[in-house]
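Trainee: Predicted model follows, preceded by the sequence.
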Amino acid sequence: MAPGVLESILERLPHVDGHPGVLVGLDPGDDAAVYQIDADRALVATVDVITPIVDDPVTFGRIAATNSISDIYAMGARPLLSLSVACFNAQLPVEVMGDILAGAAETALAASAPILGGHTIKDPEVKFGLAVIGEVHPDRILRKSAARAGELLVLSRPIGSSALATAFKKGEFDESDARYKGLVSNMLRSNRSASEIALEAGVRCATDVTGFGLAGHLLEIARASGVGIELDFDAIPVLEGAREALRAGHTCGGAQANLQHAGQKVSTKRNLDTVDFGILSDPQTAGPLVFTIGAEQADTIVEALRRDGAATASIVGRITEDHCGSIQVV
C-alpha cells in the first residue's frame, strides 16, 4: 500500500496515548508495537505478509520469515515466537504449500521464534508472512524518533532487491546467475547481528528499510525525530545488477508510489537521473537496518558490521538541525 494512503487510513483510528502499558503504538508509528509488562520487560509485536519474490517455495518461505522477523530486530528486541499467515489458492499443490511453511519454520526456529500456530485463507494470489512476538527492555528500545543532529547514518547492507526481483520475474536472468544468488543471499541475511552490534554501540535510533524504500524510511526518521537528513548518494551500497535492472525499466508500482509520496521532501544538490531516484524509492524485502550513531563511533560500528559479514556496510549520511522532516541528497 502506498505510504500516503496508509497514513490517511491510520488517521481514522482512535488514539491510545496514555493507555496503560503502551510504549509504542501508532502515534507516531514505528516498526512494531511495544507493550510494557513490568519494569524490565516489554513485549514487541509485528506482522508482515509478502507475495512470492522467487520461484522456489522453500526459499520464498525463508525470505518471508526473515522479512517478518526483521521488525523485531529493528526495535532492538529479541524474537520469542511467531504465527503464520498464509493465503493459498485452490490450484496450488499441497506440496508447495508445505514447502513454503517448511522454509519459514526453519528460519523462524533458527531465530528462536518458532511457529506455534497461524491462520490460512483461500486467496487467488499467494501471500505468506508471520506475526511475530518479541521481548525488549523498556530502556533499550530502538526508535525512529531518537535521531539527534550531528549523528551519522549507517546502512548495514545493500539495497535494490525489488528492481532485481522484477528483472528476474521477467526472465532477464535465472537462478544460476550471480545476480540471483546475490539477491537471495541479501534477503536471507538476518538483521539480528546488525541489531546487536548497534545496541552494543549505544544506538538509540533505527529502522529497517522495507516497502517504502530508503528515502521513505529515512523520511520517517526525519519526521519522527524533528531533524533533517543529508544523504550521501554515492555512499549507498547497491546490489549488483540493480542499477542495470532499473535502467531497463524493471520497477514496480510500489516504487512509483514511494517516489510520489516523497515529493517535495527530497531535494538534491546534484543531478539525479531516473535510475538514481529508482534506487532511493525501490521497495525492499528483508532489507537492511539503517541507524544513527555518534560521529566518533561510526567508523568502529561499520568495521564491526563488516567483520560480521556485512561487507558493504557504509556511512551514508548525517543528521542535521535544518531542513527538518526532509532529505537533502548530496
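Mentor: Cool, got the structure. Residues are numbered from 1 along each chain as shown.
Trainee: C-alpha only now, for contacts and for neighbours.
Mentor: Fine.
Trainee: Which of the three states applies to Leu83?
Mentor: strand (DSSP: H, G, I helix; E, B strand; the rest coil).
Trainee: so is Ala45 in a helix, a strand, or just coil?
Mentor: Following three-state DSSP, we place Ala45 in the strand state.
Trainee: ok, the spatially closest residue to it that is not a sequence neighbour to Leu116 distance?
Mentor: Excluding the flanking residues, the one nearest Ala45 by C-alpha to C-alpha, 6 or more residues apart in numbering is Ile133, at 4.7 Å. Remark: distance between Ile133 and Leu116 (C-alpha to C-alpha, to the nearest Å) = 11 Å.
Trainee: Comparing those two, which residue is more hemmed in?
Mentor: Neighbours per residue (other C-alpha atoms under 10 Å) separate Ile133 from Leu116, with Ile133 holding more: 23 against 10.
Trainee: element containing the more buried one?
Mentor: If you go by DSSP states H and E, Ile133 is part of strand 127-136.
Trainee: Second structure follows, compare the two:
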Amino acid sequence: MGPKALSQVLRRVEFPGVDENLLVGFDKADDAVAYKLQGEQVIVQSVDFFTPVVDDPYLFGQIAAANALSDIYAMGATPLLAMNIAGFPTCLDNQILEEILQGGADQVANAGAIIAGGHTIEDDEPKYGLAVTGVVEHNNLITNSGAQVGDQLILTKPLGMGVMTTAFKGGIAEVDGNSLAVKAMATLNNKPVELMHKYNVNACTDITGFGLLGHAWELATGSGLEVTIYANQVPLFAQAKEYAALGLVPEGAYRNQDYLQKQVEFGVKINEARKDLLFDPQTSGGLLISVAKEDAADLLSDLYQAGLDDATLIGQVTGTGPKIKVRDEGN
C-alpha cells in the first residue's frame, strides 16, 4: 500500500492502550516497534512480506527474509527469532513453497537467528516474509527521529531495485544470482549495524517501499529537521539508470512522488529519470545512516573495509524543518 493511502487509513483507526515501556509504536514512523523489558534490554519486532520479485523461489525466499530482517537492523538490534508468513496457491507445485521457505531459513541462519514457527494460507499468488524479533540494549537503540543538525547521511546500497525488478518481471533484464541488483537485495544489512555502535549515529532507517525520499522524509519529520540530499552523489545501479531514462518505472515510484510532492524541493538541474529513482520503491534496500560529522569519514572507511563498496555519503542534515531539499551539487 502506498504511503498516502496508508496514512489515511491509520489516522482513522483508534489503537487503545498506553504503556510507558513502549518506546516506539504507532506514534513514530520507525521500521519496527520497540518495547523495554526489565533492566536495559529492549525487544524490537517487525513483520514484512510481499509477492515474488524474482522467479527463482529459493532466491525469492532469501530476498524476502533479508528485507524483513532489515527492519531489526535499522534500529540497531540483533535478530533472535523469526516466524514464516506465507500465502501459496494450490495450483502450484508444493516444491516451490519448499524452496521459498528454504531460502528464507538459510538467510535467517546467516543472520544468526532461528525460525521458530510460522503461518501459511492458501492465496491466489505466492507471498512470503517474516515476523522478526530482535533485542538491543536501551542505550544502543537507534530510531529515525534522533538526527542532529550537521549530521552526515550515508547510504549503504545503490538505488534502483524497483526499476530493476520491473525489468525482471517484464523480461527486459535477465535475472540470476550474478545480477548486481539481485545480489544487493539478498545481502543482509548486518555489517553496518556492527559498525554503527562504534560511532555517534543519531538516526537510521532502511530504504524500502517508500523509496529514498520517502524514508528520508520520515527521518526529517521524526527529527523535525531539514534534510539535504545531493542527487549526483546517490549510488545507482547502472542498468536502472538506463531503464528509468526509458520510462521503465514502477507504479510505486509515482505513488511515492504524489505523496511527497509538497515536501520535496528539487534543484533545477535534476533530470526526471534521476528524480524517479529517488522515489523508486526498494526491496531489501540499504540503510540511511545519520552520523555525527566528525565520525562520518571513519564510519565510511569501516564500511568499505567490511566489503560495502557502494556505501556513499549522499547528504546532510542542514537545519530546522521538516523539509527535504534535493540538490545536484555536492557538499
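Mentor: Sure, I can see it. Predicted model, so just to flag it, every value in this text is computed and none were measured.
Trainee: Mind reading off the mean deviation between the strand holding Ile133 of the first structure and the second structure?
Mentor: When the second structure is superposed, strand 127-136 of the first structure averages 0.4 Å from its matched positions, counting by mean C-alpha distance after the TM-score superposition for the first structure.
Trainee: what does that strand contact?
Mentor: Surrounding strand 127-136 of the first structure, the residues in contact under the criterion C-alpha atoms under 8 Å, 6 or more residues apart in numbering are 41-52, 61, 64-65, 68-69, 72, 76-88, 113.
Trainee: Which among these count as buried?
Mentor: 42-50, 52, 61, 64-65, 68-69, 72, 76-88, 113 (16 or more other C-alpha atoms under 10 Å).
Trainee: returning to that earlier point: need the residues touching each of Ile133 and Leu116 of the first structure.
Mentor: 81-82.
Trainee: Against Ala147 of the second structure, how distant is the counterpart of Glu200 of the first structure in the second structure?
Mentor: The equivalent of Glu200 of the first structure in the second structure is Lys198 (alignment by TM-score structural alignment). Using C-alpha to C-alpha, Lys198 of the second structure is found at 17 Å from Ala147 of the second structure.
Trainee: now do Gly76 of the second structure
Mentor: Using C-alpha to C-alpha, we find Gly76 of the second structure at a distance of 15 Å from Ala147 of the second structure.
Trainee: And for Ile72 of the second structure?
Mentor: 19 Å.
Trainee: now the helices for the stretch 51-200 of the first structure?
Mentor: With DSSP state H, counting those that start in this stretch, the ranges of helices along the stretch 51-200 of the first structure come out as 57-74, 94-110, 161-169, 178-188, 192-200.
Trainee: The second one vs the second structure, average offset?
Mentor: Once the two are superposed, helix 94-110 of the first structure sits an average of 0.6 Å from its aligned residues in the second structure (mean C-alpha distance after the TM-score superposition for the first structure).
Trainee: In that helix, which residues are buried?
Mentor: Buried positions in helix 94-110 of the first structure, judged by neighbour count with 16+ other C-alpha under 10 Å: 97, 99-109.
Trainee: Nearest to Ile141 of the first structure, out of those residues: which one, please.
Mentor: Of all the buried residues of helix 94-110 of the first structure, Ile141 of the first structure sits closest to Ala108, with 21.6 Å by C-alpha to C-alpha.
Trainee: shouldn't the closest one be in contact with Ala102?
Mentor: No: applying C-alpha atoms under 8 Å, one finds Ala108 of the first structure not in contact with Ala102, separated by 9.8 Å.
Trainee: quick one: the strands in the stretch 151-300 of the first structure?
Mentor: Per DSSP state E, counting those that start in this stretch, the stretch 151-300 of the first structure carries strands over the ranges 152-155, 205-208, 228-231, 266-268, 289-293.
Trainee: For Leu188 of the first structure, what is the corresponding residue in the second structure?
Mentor: Mapped onto the second structure by TM-score structural alignment, Leu188 of the first structure lines up with Ala186.
Trainee: what's near enough to touch the residue nearest to its match when sequence neighbours are not counted?
Mentor: Leaving aside its sequence neighbours, Ala186 of the second structure sits nearest to Ile63 (C-alpha to C-alpha, 6+ apart; 4.5 Å). Residues counted as contacts of Ile63 of the second structure (C-alpha under 8 Å, 6+ apart) are 104, 185-187, 283-284.
Trainee: ok, now with 7 Å
Mentor: Contacts for Ile63 of the second structure were tallied using C-alpha atoms under 7 Å, 6 or more residues apart in numbering; they are 185-186, 284.
Trainee: What of Thr107 of the first structure?
Mentor: 62, 65-66.
Trainee: rewinding a little: give the aligned range of the strand holding Ile133 of the first structure in the second structure.
Mentor: Under TM-score structural alignment, the alignment places strand 127-136 of the first structure onto residues 127-136 of the second structure.
Trainee: Can you give me the buried ones in stretch 278-290 of the second structure?
Mentor: 278-290.
Trainee: Which residues does that stretch contact?
Mentor: By C-alpha under 7 Å, 6+ apart, the residues outside stretch 278-290 of the second structure that reach it are 63, 66-67, 70, 74, 147, 151-157, 160-163, 185, 189, 201-214, 252-253, 256-257.
Trainee: Quote the end-to-end distance of it.
Mentor: Length of stretch 278-290 of the second structure, first residue to last, C-alpha to C-alpha: 18 Å.
Trainee: Next: stretch 186-199 of the second structure.
Mentor: End to end - C-alpha to C-alpha - stretch 186-199 of the second structure spans 26 Å.
Trainee: and it, how far from the chain's centre?
Mentor: 13 Å (C-alpha atoms, centre = their mean, to the nearest Å).
Trainee: Give me the contacts around it.
Mentor: Contacts for stretch 186-199 of the second structure (C-alpha under 7 Å, 6+ apart): 62-63, 66, 70, 73, 76, 140, 286, 295, 303, 306.
Trainee: again, only using 8 Å
Mentor: Identification of contacts with stretch 186-199 of the second structure by C-alpha under 8 Å, 6+ apart yields 59, 62-63, 66-67, 69-70, 73-74, 76-77, 111, 140, 156, 284, 286-287, 291-292, 295, 299, 302-303, 306.
Trainee: Selection in ChimeraX covering whichever of these are buried, please.
Mentor: ChimeraX command restricting the contacts of stretch 186-199 of the second structure to the buried ones, with burial defined by 16+ other C-alpha under 10 Å:
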select :59,62,63,66,67,69,70,73,74,76,77,111,140,156,284,286,287,291,292,299,302,303
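Trainee: Thank you, goodbye.
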